[in-house]
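Trainee: just coords:
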């Protein structure tokens, strides 16, 4: 406060007001809270929301001495549309978004090779492979308006059906099965089923109404979307996965103070990737438990049937690679081979 202003105040203001002004001037300026908005397409009861997003916000607040407040918008919110996650982050409608790679179709084709039939069985191997290969092979697929915080995939999934149990390839023929991506579409078609593209949140109603006969999912959505109520049979096929991205608006990231950037960097990327294996195992458990309690029938592919499926799907893998090459992904086969090598490192050689 200038001496001239002080003299003016002193002549015209009561002593109490002058004292209050001095006291106010002496107070430090409080650090302004930084709100970060995160959107995803899963219900608030899902493990990702409960075990990842909410605790991550608490961790960011802790590491920045309360400077950061993370607000999470799940499915059912204004920002919960699975097809809009990437655009919401690129446009700055939200600051951070988590989305399913295959929704909408035709996006991140290089990354989508991880979803080829019988390539990977565990979330740990898939997620580590994706992140290790990201800088060289996948970074160019993402717009430069976002910073990629993580990539991951779920444990190899199951085939869940309502009225008809599936144990063999022949059982799949003619069934309408919900699928999350073109890669899984191709797998189902080769096995004799009819794939139907649907976001996870629309599966319950379509199963209930008989629009579809089943769906491919890992165990965790069976609980979080309550699909155990509209399915009766579960085949542990372990023949596919689906992958996800976790991104942040680049302009927002660049605008943050150094300590906030460091908090984000230290809790994403490689550090985040290490957690997906244990997380997915944890998230899958309630789905299996819910279906078991309901009395649903569980089965696995026999060793002979598994070999039959793998052999039947070899042409599918070849066609997927050829199609990618035709779309300009000239190194599709090299990416696929590198994925096989990295996955084998984490899972052991495939039998």
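Mentor: Yes, it's here. What you see is a predicted model, and the numbers here were worked out from it, not measured in a lab. Residues are numbered from 1 along each chain as shown.
Trainee: only C-alpha atoms for contact and neighbour calcs from this point on.
Mentor: Noted.
Trainee: Centre of the chain to stretch 168-179, how far?
Mentor: On the basis of CA atoms, centre = their mean, to the nearest Å, stretch 168-179 sits 26 Å off its chain's mean C-alpha point.
Trainee: for residue 157, what are its contacts?
Mentor: Applying CA atoms under 8 Å, 6 or more residues apart in numbering to residue 157 gives the contacts 216-219, 236-241.
Trainee: now the strands for this structure?
Mentor: 34-39, 68-73, 96-100, 146-153, 158-161, 176-179, 194-197, 214-217, 233-236, 243-249, 297-300 (DSSP state E).
Trainee: With distance to residue 224 as new columns, can the ones you listed be given to me in CSV?
Mentor: What follows is these, written out as CSV (distance: least, CA to CA, whole Å):
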stretch, distance to residue 224
strand 34-39, 17
strand 68-73, 16
strand 96-100, 16
strand 146-153, 17
strand 158-161, 15
strand 176-179, 17
strand 194-197, 19
strand 214-217, 12
strand 233-236, 16
strand 243-249, 17
strand 297-300, 19
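Trainee: another one to put next to it:
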């Protein structure tokens, strides 16, 4: 092979002449949160190190937090698809309506409060319904975060009536639909915008997880953190960890096999466990700050569930109008949850 052909191949694979070919590929992945938040800390960074180690250093993965490679969080999927970045962490719900079938997993009280269980269900459901939706990227994992909570300035919400008139940040269409049913004024926004919205009084609070609370400084910006009763989450959010399809397909067979070995069901479960670990950390920090930690009563939770069921039925009707079988999507999401329930890792 001529030097010019070798150099061209090196450019395609992300190699440099000075690297001496010891490092075959450099992949640049990005996400939109602090590197100290749970998914980057307990999943993304360890995943990258595991891939590097198993490739004997032939793959190098650079992780860029806070969208440092450019673009906004809602555009992350397109940045990966178009090759602006090699891979990254995506919230499909940041583009409402585009990945409609994925919303089934985000409906109120759909998944358990265990992010590991919910993430296993997410992978199962994704394989059945969402492969075509994400066909123009290479999917590594699909997962959910942990339990969704209400964080607000002032005392905790205790009843459905307490939601009336509150301006609350929501991360997804399903979450904002539920907040609207509860009588709140939902304000859709990606997570990086939430702290500033709180500090400027744009919102009174919002729904997000325990694990994101420390990195967003919710111990300082809010006063109370409220969960619902029972083992089902008020709401949840669906994520994918993906890479550019051409970059993946252009890898040598042995390196592509390493990516494959670090993809799929168990990798999705790992991503979920990262959120469970972060939830424990976040809850402890919020409690240590002296903020109010509360749980809505079973009676009031039942009322919220009834309103959540209205959201589900409205969503089914909307999906049917789009030519999808909304009821079957819900049934299959519930089946995936049931299939993976009680499978939390004991390691």
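Mentor: Nice, I can see it. Keep in mind the model is a prediction, meaning the values are calculated, not measured.
Trainee: so which of the strands of the first structure comes closest to residue 122 of the first structure?
Mentor: strand 146-153 (8.3 Å; CA to CA).
Trainee: What span of the second structure is that closest one aligned with?
Mentor: Under TM-score structural alignment, strand 146-153 of the first structure corresponds to residues 137-144 of the second structure.
Trainee: residues contacting the spatially most central residue of the first structure?
Mentor: Nearest to the geometric centre of the first structure sits residue 244, at 3.6 Å (CA atoms, centre = their mean). Applying CA under 8 Å, 6+ apart to residue 244 of the first structure gives the contacts 98-101, 151-153.
Trainee: at 6 Å what do you get?
Mentor: Residue 244 of the first structure sits next to 99-101, 151-153 when contact means CA atoms under 6 Å, 6 or more residues apart in numbering.
Trainee: Which residue, neighbours along the chain excluded, lies closest to it?
Mentor: residue 100 (4.5 Å; CA to CA, 6 or more residues apart in numbering).
Trainee: for residue 107 of the second structure, same thing?
Mentor: Residue 107 of the second structure's closest residue in space is residue 174 (CA to CA, 6+ apart), at 5.6 Å.
Trainee: Just tell me what the one you found corresponds to in the first structure.
Mentor: So, by TM-score structural alignment, residue 174 of the second structure is matched to residue 183.
Trainee: can you tell me how far that match sits from residue 115 of the first structure?
Mentor: Distance of residue 183 of the first structure to residue 115 of the first structure, computed by CA to CA, to the nearest Å: 6 Å.
Trainee: likewise residue 148 of the first structure?
Mentor: In terms of CA to CA, residue 148 of the first structure sits 19 Å off from residue 115 of the first structure.
Trainee: ok, which stretches of the second structure are helices?
Mentor: 3-12, 38-39, 45-54, 76-81, 115-129, 173-181, 194-199, 218-221, 245-249, 253-261, 265-288, 298-321, 326-340 (DSSP state H).
Trainee: which one of these is the most hemmed in?
Mentor: Greatest average neighbour count among these goes to helix 38-39 (a mean of 28), per mean count of other CA atoms under 10 Å.
Trainee: what's next to that helix, contact-wise?
Mentor: So helix 38-39 of the second structure is in contact with 274-275, 278, going by CA under 6 Å, 6+ apart.
Trainee: now stretch 258-274 of the first structure
Mentor: Contacts of stretch 258-274 of the first structure (CA under 6 Å, 6+ apart): 149-150.
Trainee: what's that stretch aligned against in the second structure?
Mentor: Going by TM-score structural alignment: stretch 258-274 of the first structure matches residues 253-269.
Trainee: can you give me how far that stretch is from the chain middle?
Mentor: 19 Å.
Trainee: follow-up on the earlier one: what does the residue nearest to the centre of the first structure correspond to in the second structure?
Mentor: Checking TM-score structural alignment: residue 244 of the first structure goes with residue 239.
Trainee: Ok, residue 338 of the first structure next?
Mentor: So, by TM-score structural alignment, residue 338 of the first structure is matched to residue 332.
Trainee: which ones are touching its match?
Mentor: Residue 332 of the second structure touches nothing, counting by CA under 6 Å, 6+ apart.
Trainee: mind redoing it with 8 Å?
Mentor: Counted by CA under 8 Å, 6+ apart, residue 332 of the second structure has contacts residue 125.
Trainee: What separation do you get for the residue nearest to residue 107 of the second structure and residue 96 of the second structure?
Mentor: In terms of CA to CA, residue 174 of the second structure sits 9 Å off from residue 96 of the second structure.
Trainee: Repeat that for residue 160 of the second structure.
Mentor: From residue 160 of the second structure to residue 96 of the second structure the distance is 26 Å (CA to CA).
Trainee: Show me which of the two is the more surrounded one.
Mentor: Taking neighbours as other CA atoms under 10 Å, residue 160 of the second structure and residue 96 compare with residue 160 leading, 17 against 13.
Trainee: got a list of what the closest residue to the more buried one other than its chain neighbours touches?
Mentor: Excluding the flanking residues, the one nearest residue 160 of the second structure by CA to CA, 6+ apart is residue 182, at 6.2 Å. By CA under 8 Å, 6+ apart, residue 182 of the second structure lies in contact with 160-161, 163-164, 304, 307.
Trainee: quick one: what's aligned to residue 137 of the first structure in the second structure?
Mentor: Match for residue 137 of the first structure (TM-score structural alignment): residue 129.
Trainee: which residue packs closest to that match, ignoring adjacent ones?
Mentor: Closest to residue 129 of the second structure by CA to CA, 6+ apart is residue 101, at 7.2 Å.
Trainee: isn't residue 121 of the first structure right up against residue 127?
Mentor: No - Residue 121 of the first structure is not in contact with residue 127 according to CA atoms under 8 Å; the separation is 11.0 Å.
Trainee: returning to what we had before: will you turn the helices of the second structure into JSON lines that also has distance to residue 151 of the second structure?
Mentor: Below are the helices of the second structure laid out as JSON lines (distance: least, CA to CA, whole Å):
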{"stretch": "helix 3-12", "distance to residue 151 of the second structure": "46"}
{"stretch": "helix 38-39", "distance to residue 151 of the second structure": "18"}
{"stretch": "helix 45-54", "distance to residue 151 of the second structure": "28"}
{"stretch": "helix 76-81", "distance to residue 151 of the second structure": "26"}
{"stretch": "helix 115-129", "distance to residue 151 of the second structure": "19"}
{"stretch": "helix 173-181", "distance to residue 151 of the second structure": "13"}
{"stretch": "helix 194-199", "distance to residue 151 of the second structure": "10"}
{"stretch": "helix 218-221", "distance to residue 151 of the second structure": "8"}
{"stretch": "helix 245-249", "distance to residue 151 of the second structure": "38"}
{"stretch": "helix 253-261", "distance to residue 151 of the second structure": "37"}
{"stretch": "helix 265-288", "distance to residue 151 of the second structure": "11"}
{"stretch": "helix 298-321", "distance to residue 151 of the second structure": "16"}
{"stretch": "helix 326-340", "distance to residue 151 of the second structure": "26"}
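Trainee: Great, nothing more from me.
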